[in-house]
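Novice: Sequence first, predicted coordinates after that:
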Amino acid sequence: MRAAAYDSFADDNSRLQVRDVPDPKVGPGQVLIEVRAAGVNPVDWKVMTGGLDGMMDAVFPVIPGWDVAGVVRAVGPDTPEFGPGDEVMSYARKDVVGAGTFAQYVAVSADHVARRPASLDWHQAGGLPLAGMTAQRALDRLDVGPDDVLLVHAASGGVGSFAVQIGRDRGVRVIGTASEKNHDYLRELGAEPVSYGDGLVGRVKELAPEGVTALADFAGGQLDTTLAVLRPGGRHVSVADNTVDEHGGHWIWVRPSGAKLADLAAMADRGALKVEVAGTYPLDEVGAAFDASRGGHTRGKLVITP
């Protein structure tokens, strides 16, 4: 099969090539997915730099990508949940960095797979799993409900936009930071927008004079602001700053789960969750997709289309 892959870590795209690699083997409890779309996430190019080498082993050549939407083509032994022809999606992270989703095929544990919702096209479904489930886990960890005022850092980004929608679906009042060009977008999602940068604390306090009860940081570098706007007893989480554990917060890392992904699929099918796709790229342009992601100002999801 064809795949984007690299043989060693690098700080740029110089080692990334599209090549022929062996087809995946399909073990017990696994499904073989023909990839129709695979979302790009910052972790993909951060892994390529060796950024997770202290946490996860790498088996070269590494095929990047942890998101996938596609069609089941085969199942391994004792996998009654799915069959050939099923349209599915998955957050397909494995225990080691290796056989990812920027390829024609990927083998994934059936426990990590959910059926594609009818309301999402392939590109949207391919962009949902990692970012959507990260937002979902953040709000689960915060245990937010109708009595909460939630501040979302980087609310117009891939993860933040999902957090806004999940929060609103749970009856939460949501304030979201973003550049002014994305304020109308946040209003459409149901958030009250504020501009990030100098003076952010004051702008948040204008909207929530007593402070916010919960905060989700999807940007990093926001700890001082977080602590300044939280009410006493407020809860906070971050996906980007592992020092929050030292300040009463929680550093979170999303886990693959077909059941949790199915909950997001159900949200999409009842019109409570939208997926904005910012751009699509063929395998030959994975490097360009990484460059766009590195820019840090993409609204919505970037998607690879093998």
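Specialist: Ah, there it is. Numbering: from 1, shown residues only.

Novice: Only C-alpha atoms from now on, for both contacts and neighbour counts.
Specialist: OK.

Novice: Give me the contacts around whichever helix in the chain runs longest.
Specialist: In the chain, with assignment by DSSP state H, the single longest helix is helix 129-142. Defining contact as C-alpha atoms under 8 Å, 6 or more residues apart in numbering, one finds that helix 129-142 is touched by 41, 66-68, 89-91, 158-160, 162-163, 166-167, 214-216, 235-238, 252-254, 260-261, 264.

Novice: Moving C-terminal from it, which element do we reach first?
Specialist: Proceeding N to C from helix 129-142, the next assigned helix or strand is strand 149-153, under DSSP states H and E.

Novice: can you pull out the helices in the protein?
Specialist: 42-48, 122-127, 129-142, 158-169, 183-189, 200-207, 223-229, 258-269, 286-294.

Novice: packing partners for the shortest one?
Specialist: Meaning helix 122-127. strand 30-40, strand 67-75, strand 277-281, strand 301-304 (3 or more C-alpha pairs under 8 Å, 6 or more residues apart in numbering; DSSP states H and E).

Novice: Contacts for that helix, please.
Specialist: 36-40, 67-70, 89, 116-117, 275-277, 280, 301-303, 305.

Novice: Any chance of the helices of the chain in CSV with distance to S14 and mean neighbour count as columns?
Specialist: Converted to CSV, the helices of the chain look like this (distance: least, C-alpha to C-alpha, whole Å; neighbours: other C-alpha atoms under 10 Å):
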stretch, distance to S14, mean neighbour count
helix 42-48, 10, 19
helix 122-127, 25, 28
helix 129-142, 26, 23
helix 158-169, 26, 26
helix 183-189, 35, 17
helix 200-207, 38, 16
helix 223-229, 34, 18
helix 258-269, 34, 19
helix 286-294, 9, 18
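
Novice: Of the ones you listed, give the one that comes closest to P28.
Specialist: P28 sits nearest to helix 258-269 of all these, at 16.6 Å, using C-alpha to C-alpha.

Novice: Compute the inter-axis angle for the closest one and helix 158-169.
Specialist: Helix 258-269 and helix 158-169 are oriented at 70 degrees to each other (axes from the mean of the first three to the mean of the last three C-alpha atoms, to 10 degrees).

Novice: try it against this one:
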Amino acid sequence: MTDQHIADQHQPLVPNRTVWLDRFGDLDVIALSEQPVPQPVDDEVLVRVAAASVNPVDWKTAAGEYPPKGEDQLPFALGRDLSGRIDALGTRAHNMLSVGDRVMAFIDQDRGAQADYVVVKAVELVATPDGIDDATAAALPLAAMTAWQGLFDHGRLEAGQRVLIHGAAGGVGHLAVQFAIWKGATVFATAGEHDLDYVRSLGVERAIDYKNERFEDHATDLDLVYDTQGGETQARSFAMLKKGGTMVSTLDPDEDKGRALGIRTVPRWHAQPNAAQLGEVVDLVAAGTVNVAVDRTFPFDHVREAYAYTRDEHPRGKVVLSMTGE
């Protein structure tokens, strides 16, 4: 039986609404477009998406501020992580997968996750446990991999070390805090005044009001700074690191300053799909060791409002699109 034959058995009868970008600009370029339902071949899987998260990289991409996606690649679909159910399998998809299985994934930039149907490589999929709902599963992959890879792959964080995490109530930050505590590190964290109690509840050594306090007065002799802010925040953070410490930033770190101070800097990097690492995180969530904060869920046809909320309101945790309306 051919891949196409298998796919045809599950051919969806509804349109494939997709967040489709045909030009860069403000949020008015964000819209739903009906695109063909993709068909899985070889080791691919067709997922009927239940939920997809909205990440800062999405609105930055739409604005033309994300260098890996240029005008020469337009048009394309947006979104990097999703949850849903397997709808069809290619003939070489992993034999442990079945139609109807609940799954989540962080996918590469060649596809968009914010759609009713998305083709995913079997090796990108992670099973969604019964105790994790679709919104939580969709909120997890990209933010979790950004936090995990930043702390452990790039930052080399070990038990007993001292780490400062900026933006600790955000989508990446709240997970980074919990991963670092799970690892056995002493965690200092910055957040806005209205998020301090929440950050304290995660178990940090000190939650610091970034507007009304100087983090330099509380977080010293650090082994690692995890920076998602850049600018002045990053510049001030170098002095808090001990010689030989590490500055990990999702923005361009000042490598010259790092060298002058004896600080290791990690050049700008982007999180990569890694199902094995994501599976470790899912186990922590299923066990209750890590909690995923979903600030707000929007119906899929309110996608523009979801992008605006993510960009403008500094949500606590993640923002999610629901394709099912639930």
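Specialist: Yep, it's here. Because the structure is a prediction, the values reported are computed rather than measured.

Novice: In structure 1, what sits opposite R23 of structure 2 in the alignment?
Specialist: Counting by TM-score structural alignment, R23 of structure 2 corresponds to F9 in structure 1.

Novice: which residues touch its match?
Specialist: 15, 48-50.

Novice: could you dump these to TSV with distance to L142 of structure 1?
Specialist: Converted to TSV, those look like this (distance: C-alpha to C-alpha, whole Å):
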residue	distance to L142 of structure 1
R15	39
M48	31
T49	31
G50	30
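
Novice: D252 of structure 2 - how many residues pack around it?
Specialist: D252 of structure 2 is flanked by 16 other residues according to other C-alpha atoms under 10 Å.

Novice: What of L52 of structure 1?
Specialist: If you count neighbours by other C-alpha under 10 Å, L52 of structure 1 ends up with 14.

Novice: Return the residue of structure 2 aligned against it.
Specialist: Using TM-score structural alignment, L52 of structure 1 lines up with Y66 in structure 2.

Novice: repeat for L215 of structure 1
Specialist: Under the alignment (TM-score structural alignment), L215 of structure 1 pairs with V225 in structure 2.

Novice: Now the buried members of the contacts of F9 of structure 1.
Specialist: 48-50 (16 or more other C-alpha atoms under 10 Å).

Novice: Next, name the residue at the spatial heart of structure 1.
Specialist: Per C-alpha atoms, centre = their mean, the C-alpha nearest to the average position across structure 1 is that of A131, at 1.6 Å.

Novice: re earlier: export the buried ones among the contacts of F9 of structure 1 as a markdown table, with columns for distance to G190 of structure 1.
Specialist: A markdown table is the format used below for those (distance: C-alpha to C-alpha, whole Å):
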| residue | distance to G190 of structure 1 |
| --- | --- |
| M48 | 35 |
| T49 | 36 |
| G50 | 38 |
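
Novice: Looking at these, which is nearest G98 of structure 1?
Specialist: Nearest to G98 of structure 1 among the buried ones among the contacts of F9 of structure 1, with distances taken as C-alpha to C-alpha, is M48, at 10.7 Å.

Novice: For that closest one, list the residues it contacts.
Specialist: So M48 of structure 1 contacts 6, 8-11, 64 (C-alpha under 8 Å, 6+ apart).

Novice: try 7 Å
Specialist: 9-10 (C-alpha atoms under 7 Å, 6 or more residues apart in numbering).

Novice: ok, now how distant is it from V239 of structure 1?
Specialist: 19 Å (C-alpha to C-alpha, to the nearest Å).

Novice: Likewise for A292 of structure 1?
Specialist: From A292 of structure 1 to V239 of structure 1 the distance is 20 Å (C-alpha to C-alpha).

Novice: Check whether K121 of structure 2 really touches D42, as I assumed.
Specialist: No: the criterion here is C-alpha atoms under 7 Å, and K121 of structure 2 misses it with D42 at 9.1 Å.

Novice: between these two, who's got more neighbours?
Specialist: The neighbour comparison of K121 of structure 2 against D42 (other C-alpha under 10 Å) goes to K121, with 21 against 16.

Novice: out of everything not next to it in sequence, what's closest to the counterpart of the more buried one in structure 1?
Specialist: Taking TM-score structural alignment, the alignment pairs K121 of structure 2 with S109 from structure 1. Closest residue to S109 of structure 1 apart from its sequence neighbours, by C-alpha to C-alpha, 6 or more residues apart in numbering: Q30 at 4.3 Å.

Novice: what does A77 of structure 2 align to in structure 1?
Specialist: Aligning on TM-score structural alignment places A77 of structure 2 opposite I63 in structure 1.

Novice: what's near enough to touch its match?
Specialist: By C-alpha under 7 Å, 6+ apart, the contact list for I63 of structure 1 reads 3-6, 98-102.
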